[in-house]
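Novice: no sequence for this one, just the structure:
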């Protein structure tokens, strides 16, 4: 049986800013600083260790830009950074930090008088290998292209 057993205390600070920096250019930035510790552990074995799956720092920066040359066309990008994280309560298995770049485009138009939005996004644009830790460790998604269309009717 797999169990963390005990209690986990999370303290930290998260800062987020979002706004239109200039007409047609939107910015989203966030930073999180975490101090997640194991407390009241079974037998005190892992007492005071870092909690598994909780990075000390995460940073995100995203931009969304409406192009002036094609009405309805927007480009966007996002950078995500996560600091190293422990994958076990004993803090013996440490997973490296990782940074990922996502890019995309959106085109808003009308088809037969109905609003339509076409989207394309490329997540993990540089096909970076990385590990994701939550209750288990898994490989981060490889370069992934997603296409979608939405229509109001």
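Specialist: Perfect, I can see it now. Because the structure is a prediction, the values reported are computed rather than measured.
Novice: going forward, measure contacts between C-alpha atoms and count neighbours the same way
Specialist: OK.
Novice: tell me, how many residues neighbour residue 53?
Specialist: 21 (other C-alpha atoms under 10 Å).
Novice: residues contacting it?
Specialist: Counting by C-alpha atoms under 8 Å, 6 or more residues apart in numbering, residue 53 makes contact with 85-88, 133-135.
Novice: three-state assignment of residue 43?
Specialist: Classification of residue 43 by DSSP: H, G, I helix; E, B strand; the rest coil places it in helix.
Novice: now neighbour count and secondary structure too, for the contacts of residue 53, in CSV please.
Specialist: As requested, the contacts of residue 53 are exported to CSV (neighbours: other C-alpha atoms under 10 Å; DSSP: H, G, I helix; E, B strand; the rest coil):
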residue, neighbour count, secondary structure
85, 24, strand
86, 23, strand
87, 22, coil
88, 21, coil
133, 20, strand
134, 12, coil
135, 12, coil
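Novice: second structure follows, compare the two:
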């Protein structure tokens, strides 16, 4: 269990030329960690709530400027699993759910999703390295990454769709020497990482 307070100075451009107040945060978190399958896997589960005030975001009237929202609250759960299933076979898995909403504001509708925050994120990466024999040190892996849909602007006028990516790797490791080949988005999925200023700027993902 943990409790924390924070503050951070923010920079931006207000329409009236005024300076912005520091962003302030309050977070509560509780979690548990356990070992599974004869200590072959380690699992961690965490629940949290983070409240931010004076958050900087795009001005709904003119996206070339910024405003400070009254309050944003994020509640979520994170689950991670890591371990060695068999000698040489490792796995890393993660799932996160975040409900990030505007809870107080004079310009942005209360209840809107916080821009740029996906509701669901999940990943799974598994590798196998030959532990013995003539192929000792050679290995490979495959990874899967899912990012849920998100809102790219404070008014939630449109949605960036979710996407699912597959990555792979081949490598050789021997003491202090290693060499590898990483392949990202091997199925050439078309996806978009973010968008700003009401479709004036869209950032596509790498092919």
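Specialist: Here it is on my side, so go on. Model, not experiment: these values are computed from the prediction.
Novice: quick one on the thing from earlier: across to structure 2, which of the contacts of residue 53 of structure 1 hold up?
Specialist: Comparing the contacts of residue 53 of structure 1 with structure 2 on both residues aligned by TM-score structural alignment, their matches' C-alpha atoms under 8 Å, the contacts found in both are 85-88, 133.
Novice: would you turn those into TSV with distance to residue 98 of structure 1?
Specialist: Formatted as TSV, those follow (distance: C-alpha to C-alpha, whole Å):
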residue	distance to residue 98 of structure 1
85	10
86	13
87	15
88	18
133	12
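Novice: sorry, back to before: and the two most separated of the contacts of residue 53 of structure 1?
Specialist: The two members of the contacts of residue 53 of structure 1 with the most space between them (C-alpha to C-alpha) are 85 and 135, at 12.2 Å.
Novice: between these two, which contacts overlap?
Specialist: 52-53.
Novice: for residue 203 of structure 2, the count of nearby residues, please.
Specialist: Residue 203 of structure 2 has 12 nearby residues by other C-alpha under 10 Å.
Novice: in contact with it, which residues?
Specialist: Neighbour list for residue 203 of structure 2: 192-195 [criterion: C-alpha under 8 Å, 6+ apart].
Novice: can you list which of those carry over to structure 1?
Specialist: Retained in structure 1: 192-194, out of the contacts of residue 203 of structure 2 (criterion both residues aligned by TM-score structural alignment, their matches' C-alpha under 8 Å).
Novice: so which residues of structure 2 form strands?
Specialist: Using DSSP state E, the strands of structure 2 run over residues 2-8, 23-36, 41-58, 66-86, 89-104, 120-129, 138-147, 163-174, 177-183, 192-196, 201-204.
Novice: for the closest residue to residue 151 of structure 1 other than its chain neighbours, what are its contacts?
Specialist: Distance criterion C-alpha to C-alpha, 6 or more residues apart in numbering; nearest residue to residue 151 of structure 1, sequence neighbours excluded, is residue 116 at 4.4 Å. The contact partners of residue 116 of structure 1, taken as C-alpha under 8 Å, 6+ apart, are 108-110, 149-152.
Novice: again with residue 129 of structure 1
Specialist: Contact analysis of residue 129 of structure 1 by C-alpha under 8 Å, 6+ apart lists 139-140, 142.
Novice: mind listing what's buried in stretch 22-30 of structure 1?
Specialist: Buried residues in stretch 22-30 of structure 1, counted by 16 or more other C-alpha atoms under 10 Å: 25-29.
Novice: let's have those residues in JSON lines, adding distance to residue 78 of structure 1.
Specialist: As requested, the buried residues of stretch 22-30 of structure 1 are exported to JSON lines (distance: C-alpha to C-alpha, whole Å):
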{"residue": "25", "distance to residue 78 of structure 1": "14"}
{"residue": "26", "distance to residue 78 of structure 1": "12"}
{"residue": "27", "distance to residue 78 of structure 1": "10"}
{"residue": "28", "distance to residue 78 of structure 1": "9"}
{"residue": "29", "distance to residue 78 of structure 1": "9"}
